[in-house]
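Engineer: quick one, fold the following:
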Amino acid sequence: MAERIGQRIAARRRARRMTQADLAREAHVSLAMIKGCERGVRSPGPSTLEAIASALGLDASRLDPSYVGTGRRVHAALPAISATIAGYELALDPVGRPLGQLRSDIETAVGWRLAAQYGLIAAQVPKLLGDALAHLHATSGPHIEEAARLVVAAARTADAVAYKFGAHDLSARLIDVMRWAAGHSEAPDLSACVAYVRAETFLAARAYRRGHLALEQALDVGPTPNTARSTATLGALHMRTAVVAARAGSAEAAHDHLNAARTLAQGLPEAVYLGTSFGPSSVRIHEVAVSVSLGGGHIGRALDIAREWSPGPEIPAERRSGFWIEVARARLWSGNPDGAFNCLKEARKQAPQHVREHPWAREDIGKILRLKRAPDESLTSYAEWIGVT
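Structural biologist: A predicted model of the protein is given here:
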């Protein structure tokens, strides 16, 4: 079995013109693991298999037909995450790993989140979050800010699987942990980062007007843009506010915030700041999101952007995937189901785990199936993969 899995990995990697080092980097696993798998001397565990498959742009079952699925493994991990944050404000456990190792492991986990590697997160994040909380409880003085940042980053990584897999109550509790941790720090950029994530609560509940108000209040006390990180954090908060304002039906406010984000992005390299990608490309992606959220006569702008531009490798995989899901919806609304399906196929190439759990992707595939009287094999296969049929 390991040999056959390795052969499939190698064949797909070569088809995508990736080196073994390229695959290791994209999958966030060691080069030795990739080499061992391809030679058939190592058998990847479920989380590693998912990571490799995601980097290759396919579902893990294509590499191992016996694979049981990311969703089952993530849902099995959710109770452990919940238990970790029960009484999070109470000091209980000793610090489980040295600070340097904790810092490195959380940085790795943030990379998994940005690459939509939900299986890897599910396997590691309960213990990682517990260690971050223990470190914050054990820290005082000038090191408290870093300890708070580590808890926010770990809780946000856990929130990625909770929110994406529909555990919205757990997601809201994790955001409470982030707000509590940020309260230990006097850093406005950390509070702004938490406000950015908190918008998920309003998006999940479709409480757009209240979410818009909460984000406006966060911007009122946001960081002064005098460093690259504070500028990017403020810009990201404007981007998120633009989308929520658009969902609330306030086109003027949405465009005002989008323009503010665009101004802050000028001269700033596209990069990940405090766990959020920001820069000119991210602003353009959010312009598409705003246009789709506003709907109606605004859809044309999303289509115009997609004709002229698409995100490159400077953008994390999950956000690239999100761009194509938004454009798919715009193309479907404009009467182009074939174009919408092509976008969803591209989204799957970028981050399969993200697409499979995205409600818009499932909803739009269902609509495309209904519109196509005789769906082709690829559409039927996609619908089965995403769980529509």
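Engineer: only C-alpha atoms for contact and neighbour calcs from this point on.
Structural biologist: Will do.
Engineer: all helices of the stretch 101-250 of the chain, in order?
Structural biologist: In the stretch 101-250 of the chain, the segments counted as helices under DSSP state H, counting those that start in this stretch are 118-137, 144-164, 168-182, 188-205, 208-220, 228-247.
Engineer: in the first one, what counts as buried?
Structural biologist: If I follow you right, that is helix 118-137. Neighbour-count burial for helix 118-137 flags 118-126, 128-137 (criterion: 16 or more other C-alpha atoms under 10 Å).
Engineer: same question, the fifth one
Structural biologist: Residues of helix 208-220 classed as buried: Y208, R209, R210, G211, H212, A214, L215, E216, A218, L219 (neighbour count, 16+ other C-alpha under 10 Å).
Engineer: contacting residues for the first one?
Structural biologist: Pointing back at Y208 there. With contacts defined as C-alpha atoms under 8 Å, 6 or more residues apart in numbering, the neighbours of Y208 are F202, V244, A245, R247, A248.
Engineer: could I get the residues you listed as TSV with neighbour count and distance to A160?
Structural biologist: Compiled in TSV, the contacts of Y208 are given as follows (neighbours: other C-alpha atoms under 10 Å; distance: C-alpha to C-alpha, whole Å):
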residue	neighbour count	distance to A160
F202	17	15
V244	31	19
A245	29	22
R247	25	21
A248	20	24
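Engineer: ok, of the residues you listed, which one's closest to E145?
Structural biologist: For E145, the closest of the contacts of Y208 turns out to be F202, at 27.3 Å, with distances computed as C-alpha to C-alpha.
Engineer: for the buried residues of helix 208-220, please prepare JSON lines with the additional fields distance to R240.
Structural biologist: As requested, these are arranged in JSON lines below (distance: C-alpha to C-alpha, whole Å):
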{"residue": "Y208", "distance to R240": "12"}
{"residue": "R209", "distance to R240": "13"}
{"residue": "R210", "distance to R240": "14"}
{"residue": "G211", "distance to R240": "10"}
{"residue": "H212", "distance to R240": "9"}
{"residue": "A214", "distance to R240": "11"}
{"residue": "L215", "distance to R240": "8"}
{"residue": "E216", "distance to R240": "10"}
{"residue": "A218", "distance to R240": "11"}
{"residue": "L219", "distance to R240": "11"}
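Engineer: also this sequence, please, to line up against the first:
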Amino acid sequence: MSSAPLLGYRIAAARALAGLTRVQASKASGISVSMLRKLESGERRPSHPLLDALAEALGTTSGELLDGPGPTSSRVHRTIPAIQAAIAAYDLPDRGPVRPITCLVAAVDELTQQRVNSRYGQLAEQVPALLEELFRALDTAVGHHRRHLARLLVLALRAADAVAYKYGYTDLSARLVALMGWAASIADDPALTAAVAYVRTEVFFAAHRLESGLRALSTARSALPCPTTVSLTAATAALHMRAAVIAGRLQDADQARDHLVLAEDLATQVPEQLYDGTAVGPDSLRIHRLAVAVELADPVGLVHAVTAARQWSPPHTMPAERRSHYYIDLGRAQVHLGRRDHALESLQAARRIAPQHVREHGQVRTELATLLRLSRGRNEELRAFCQWARVV
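Structural biologist: Down below sits the predicted model:
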């Protein structure tokens, strides 16, 4: 159940989305203006009858005010049982057909492209059958062929995890990440194992255990050989970029900047592209710099980051999800600086690039709710955006 401040935040956003002043909401619900103010500030928590009356006046439900918006994509949610079934007997696969390795490579490449370009609906429908096929193939493979199949399985599991994590199935996500670790151990490739450690930080985000996430990344870096190859250099850079963002979220500015310095030394040595499913290179480094500035919320750093954004934008050759992340963080920075119109433009740019990603992004909903409250629901374009994103 939501805390009083979070519930109050949703009530205020719902009122703005309905285009009602406090006086109008008071008249429609029968709740006094002073009580409504206390509810929105989180000072008071409503009783169930009061919440029901308020929800009806605001054109929503008490459940959505308490728990947030419900599922946004039934197409994706319908596939979750099939993904769960596909991994249930991963080490005891059923007998069945297995395509040649070239076909499996092409299928996994397609899944990866769908993941990094936020095409979750297509991905979710294709991944269960491919996982089952890869489990069957791995079960009978030996030698180099087995290691190659294990690598493909890691990437397919990562695609499944993207759906599970972004759509709120955190327990399933943790299970998929664990299976990624199992498959990576068979592949016997330290760079691939590092990629799994990168993804594993999602588990720590979901559990609000950021310090544990930093320790896990440190352990993964210690296990890596010296970055003497392109793949190892990219893997090490990715771990530092991830650690910088986590340190920033922990408000540890010194550690965040140290990781960015180390990441820069490595990321500028490799061409921008996907390495074991993770985008790494100079452009990805720029995007992580902005993310760290936003997490630290330092006004000077934010002004510098927003000013730098006028001179650069992510190239279209980058995956859609990463480009979308950039504009989400740019919008967050602009909200912090009070540049509301620019923030809305940035969030709209993110939506145009990767709509499924934006619609499921919790930080997008938070910033939209903030913009909605500040505009008092008077911006029709913003209200339409908030309705599409299911802000409340």
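Engineer: got a TM-score for the pair?
Structural biologist: The TM-score (TM-score structural alignment, normalised by the length of the first structure) is 0.79; 321 aligned residues with a C-alpha RMSD of 1.6 Å.
Engineer: picking that back up, turn the helices of the stretch 101-250 of the first structure into JSON lines, including distance to T263 of the first structure.
Structural biologist: Rendered in JSON lines, the data for the helices of the stretch 101-250 of the first structure read as follows (distance: least, C-alpha to C-alpha, whole Å):
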{"stretch": "helix 118-137", "distance to T263 of the first structure": "33"}
{"stretch": "helix 144-164", "distance to T263 of the first structure": "27"}
{"stretch": "helix 168-182", "distance to T263 of the first structure": "27"}
{"stretch": "helix 188-205", "distance to T263 of the first structure": "18"}
{"stretch": "helix 208-220", "distance to T263 of the first structure": "15"}
{"stretch": "helix 228-247", "distance to T263 of the first structure": "8"}
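Engineer: so which of those comes closest to L56 of the first structure?
Structural biologist: For L56 of the first structure, the closest of the helices of the stretch 101-250 of the first structure is helix 118-137, at 15.1 Å, according to C-alpha to C-alpha.
Engineer: so that closest one matches what in the second structure?
Structural biologist: The alignment of helix 118-137 of the first structure onto the second structure (TM-score structural alignment) spans residues 120-139.
Engineer: ok, average deviation of the matching stretch from the first structure?
Structural biologist: Stretch 120-139 of the second structure, aligned to the first structure and superposed, deviates on average by 1.0 Å (mean C-alpha distance after the TM-score superposition for the first structure).
Engineer: hmm, who's touching that stretch?
Structural biologist: Contacts with stretch 120-139 of the second structure, where a contact means C-alpha under 8 Å, 6+ apart, come from 75-76, 79-80, 82-83, 86-87, 90-91, 93-98, 104, 107, 111, 114-115, 146, 149-150, 152-153, 156-157, 159-160, 163, 356.
Engineer: what of stretch 229-242 of the second structure?
Structural biologist: For stretch 229-242 of the second structure, the surrounding residues in contact (C-alpha under 8 Å, 6+ apart) are 190-192, 194-195, 197-198, 217, 220-221, 224-227, 259-260, 262-264, 266-267, 269-270, 275, 278, 280-281, 285, 288.
Engineer: what span of the first structure is that stretch aligned with?
Structural biologist: Mapped onto the first structure with TM-score structural alignment as the criterion, stretch 229-242 of the second structure occupies residues 227-240.
Engineer: which ones are touching A150 of the second structure?
Structural biologist: Remark: with contacts taken as C-alpha under 8 Å, 6+ apart, A150 of the second structure is in contact with L138, A183, A184, I186, A187.
Engineer: looking for the alignment partner of the last one in the first structure.
Structural biologist: Counting by TM-score structural alignment, A187 of the second structure lines up with S185 in the first structure.
Engineer: which residue packs closest to its match, ignoring adjacent ones?
Structural biologist: Ranked by C-alpha to C-alpha, 6 or more residues apart in numbering and with sequence neighbours excluded, the top spatial neighbour of S185 of the first structure is E145, at 4.9 Å.
Engineer: buried among the contacts of stretch 229-242 of the second structure? Need that as a selection in PyMOL.
Structural biologist: The buried residues among the contacts of stretch 229-242 of the second structure can be selected in PyMOL (16+ other C-alpha under 10 Å) with this line:
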select buried, resi 190+191+192+194+195+197+198+217+220+221+224+259+260+263+264+266+267+270+275+278+280+281+285+288
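Engineer: pull the distance from stretch 201-208 of the second structure to the chain's centre.
Structural biologist: Per C-alpha atoms, centre = their mean, to the nearest Å, the displacement of stretch 201-208 of the second structure from the mean C-alpha position of its chain is 11 Å.
Engineer: list the contacts for the match of A187 of the second structure?
Structural biologist: I144, E145, A148 are the contacts of S185 of the first structure under C-alpha under 8 Å, 6+ apart.
Engineer: TSV for the residues you listed, including distance to A302 of the first structure?
Structural biologist: Shown next, in TSV, are the contacts of S185 of the first structure (distance: C-alpha to C-alpha, whole Å):
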residue	distance to A302 of the first structure
I144	43
E145	40
A148	38
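Engineer: shared with the second structure, which of these?
Structural biologist: Using both residues aligned by TM-score structural alignment, their matches' C-alpha atoms under 8 Å, the second structure keeps these contacts from the contacts of S185 of the first structure: I144, E145, A148.
Engineer: what's the burial count for the first one?
Structural biologist: The local packing of I144 of the first structure (other C-alpha atoms under 10 Å) involves 19 other residues.
Engineer: in contact with it, which residues?
Structural biologist: I144 of the first structure makes contacts with L136, H184, S185, as judged by C-alpha under 8 Å, 6+ apart.
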